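# My questions are about this predicted structure, shown below with the sequence.
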Amino acid sequence: MATPFPLPAVSSLSDVTDFSKTVTPFLHQLSISHVRPLFTGQVPVKEWYLSTNPLITAAHFALAVTLIVLVSSEINGNYSQVDRVWSLLPSIYIGHYTLFARMNGLDTQRLDTLTAFSLLWSIRLTYNYWRRGGYNIGSEDYRWEIVRKAIPRWAFILLNIVFISFIQNVLLVMITAPAYLHLLASTLPTTPTWSLADLVLSRGLLLALFVETTADQQQWVYQRAKMAYLTTGAVPRGYTKADLDRGFVVTGLWSFCRHPNYTAEQAIWLLVYQWSCLVCDELWNWTGLGAVVYMALFQGSVRLTEKITAGKYKEYKEYQKVVSKFVPGLGAFTGASDFDGKEK
């Protein structure tokens, strides 16, 4: 039995970004009838993998993860199951596209670079989640706990099915979909070779990751100092009593905007998307939907987080007035000093 070629026949870069040519013809592979031969052993794993469109394979995997986290969350009452695999899934999806390209003898220079970056991103995020105790048994995102108490049980179950388990997993497929376009572009002999623009974008990703890592570290150091102060009453070196009584960090990158780590995180996936636009020589393409929804998710999440924080710390509302949320404003370079001045 001949293995059908699972990639669309594209003849130009504009074809690469055409949803009707590169995605629609393969949607039938989402059916159970396409997966059944794999589970019944009628088709070897490798043959099934190579005969399935790689974007559809990613979608199948996301649906499987959705089912697992949904069942798991309802059994143990912990609704942060997606958070536990959040740092791993983007690397799995991008690595999958790279593996598929290599198995088909395609050029993988851009995909290799993107895979290496995603692994660094995963390591950083996994470590950050682990040191916060995110993998401890019984740990749960406090925001879901607050939401669960605020709405009826049936409404939260629906939220868990539709958003927490399903939409979040689909979103992780979407933000990595630009790698699918890199894969398709590599099948064309006319695709531009690695250039200075590729170098700049790839280094831009590293810069954004560095900013995110630095911001998280500054937050971590402050929170550790605050906990030590609350436990012992002694003010750790490098801080003042006023710093720690405030309850939240306003120095370093946190004086430029209220969520520098989130700003950098959004920039990362926006740059991943823009890289696909660069390669395909277009201003936008359908994979940008993932980056847009990702940024929208941060808007909603941060709104809830800041509402909780403002209720805990009386100075936070003043901090909100002085320092911008995501994008540094005109007062970026004086945000912390202005805030400290108003406190005094």
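Sure thing, it's come through. Everything numeric in this text was worked out from a predicted model, so none of it was measured.
# can we go C-alpha only for contacts and neighbour counts from here?
Will do.
# Would you agree residue 319 is in contact with residue 339?
Yes. Taking C-alpha atoms under 8 Å as the definition, residue 319 is a contact partner of residue 339 at 6.4 Å.
# Which of those two has more residues huddled nearby?
residue 319 (24 against 19; other C-alpha atoms under 10 Å).
# Tell me which helix or strand that one sits in.
Assigned by DSSP states H and E, residue 319 belongs to helix 316-322.
# How about the contacts made by the spatially most central residue of the chain?
Central residue of the chain (C-alpha atoms, centre = their mean): residue 172, 6.5 Å from the mean position. By C-alpha atoms under 8 Å, 6 or more residues apart in numbering, the contact list for residue 172 reads 86, 89-90, 290.
# List the buried residues in the helix holding residue 319.
By neighbour count on 16 or more other C-alpha atoms under 10 Å, the buried set for helix 316-322 is 316, 319, 322.
# Reformat these into CSV and put distance to residue 223 next to each item.
Formatted as CSV, the buried residues of helix 316-322 follow (distance: C-alpha to C-alpha, whole Å):
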residue, distance to residue 223
316, 16
319, 17
322, 22
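# putting a second one here so we can go through both:
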Amino acid sequence: MVRTIIGLVGALIALPVVAYYYDHPLDKLQWDALILAVRLMLTVALLSFLVSEVTRNYSQVDKLWSIMPVVYCWHFARAAQWDERLVLMAVMVTIWGLRLSFNFARRGGYHWIPWKGEEDYRWSILRKDPNLKGRLRWGLFNLFFISLYQQSLILLFTLPAVMAMEGRGT
């Protein structure tokens, strides 16, 4: 389990660092958009963690897998002053997000009360894992893997939009 954690966290940190050093440096507009997106990601991760701890429904991030990429891409499109390339990316991600949201809703993932809805079966299986037994261990797993790690992944797979800002207006 520890090796898995080290591998996942290492990849989460190493991949953006390697990409940063092997490409052109970001300009001020790209940095500003990225910093705001990271702040939003941290806020959403913290809210997901708090809601899941209070409600004991650990699928809060699952509900956001199809929504947050749409938010990030439209944020990047706005930051690029509605550059056509970024708007096209945001439209395509929105269509993809709507399809995923529809499928998730059909399986009972969403509810009119946002913190309700079906919990993913994997979380109940993981709660039985001896390494995650106990309130503190599960809470740390929830904070660092379910909330922060997954929200970071969601942000990372929208970062090509930041790189597309490089060619804005061309």
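Okay, I see it. This is a predicted model, so every value here is computed, not measured.
# re earlier: which contacts among the contacts of residue 172 of the first structure does the second structure share?
Shared with the second structure under both residues aligned by TM-score structural alignment, their matches' C-alpha atoms under 8 Å, the contacts from the contacts of residue 172 of the first structure are 86, 89-90.
# Can you select the buried ones among the residues you listed for me in PyMOL?
The buried subset of those, as determined by 16+ other C-alpha under 10 Å, is captured in PyMOL by this line:
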select buried, resi 86+89+90
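# wait, which of the kept ones among the contacts of residue 172 of the first structure is closest to residue 242 of the first structure?
Distance to residue 242 of the first structure across these (C-alpha to C-alpha) is lowest for residue 86, with 35.9 Å.
# Give me the aligned partner of the closest one over in the second structure.
Matched by TM-score structural alignment, residue 86 of the first structure corresponds to residue 65 in the second structure.
# Assign a three-state SS to the nearest residue to that match once chain neighbours are set aside, would you?
Leaving aside its sequence neighbours, residue 65 of the second structure sits nearest to residue 154 (C-alpha to C-alpha, 6 or more residues apart in numbering; 6.8 Å). State at residue 154 of the second structure, reduced to three classes by DSSP: H, G, I helix; E, B strand; the rest coil: helix.
# Look up how far residue 202 of the first structure lies from the equivalent of residue 154 of the second structure over in the first structure.
In the first structure, residue 154 of the second structure lines up with residue 172, judged by TM-score structural alignment. Counting by C-alpha to C-alpha, to the nearest Å, the gap from residue 172 of the first structure to residue 202 of the first structure is 20 Å.
# now swap in residue 175 of the first structure and tell me
Relative to residue 202 of the first structure, and taking C-alpha to C-alpha, residue 175 of the first structure is found at 16 Å.
# Show me which of the two is the more surrounded one.
residue 175 (24 against 19).
# So that one sits against residue 291, correct?
Yes. Using C-alpha under 8 Å, residue 175 of the first structure is in contact with residue 291, at 5.7 Å.
# so who does residue 111 of the second structure touch?
Applying C-alpha under 8 Å, 6+ apart, the residues contacting residue 111 of the second structure are residue 117.
# Which strands or helices does the longest helix along the second structure pack on?
The single longest helix within the second structure, with elements called by DSSP state H, is helix 28-55. Secondary-structure packing of helix 28-55 of the second structure (3 or more C-alpha pairs under 8 Å, 6 or more residues apart in numbering; DSSP states H and E): helix 60-64, helix 68-79, helix 150-156, helix 160-164.
# possible to save those as TSV with distance to residue 18 of the second structure?
Shown next, in TSV, are these (distance: least, C-alpha to C-alpha, whole Å):
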stretch	distance to residue 18 of the second structure
helix 60-64	27
helix 68-79	22
helix 150-156	13
helix 160-164	14
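# For residue 45 of the second structure, which of those helices is the nearest?
helix 150-156 (6.0 Å).
# just checking, what packs against the strand or helix carrying residue 14 of the first structure?
Following DSSP H and E, one finds residue 14 of the first structure within helix 13-16. The elements that helix 13-16 of the first structure packs onto, with contact taken as 3+ C-alpha pairs under 8 Å, 6+ apart, are helix 19-22, helix 178-185, helix 260-280.
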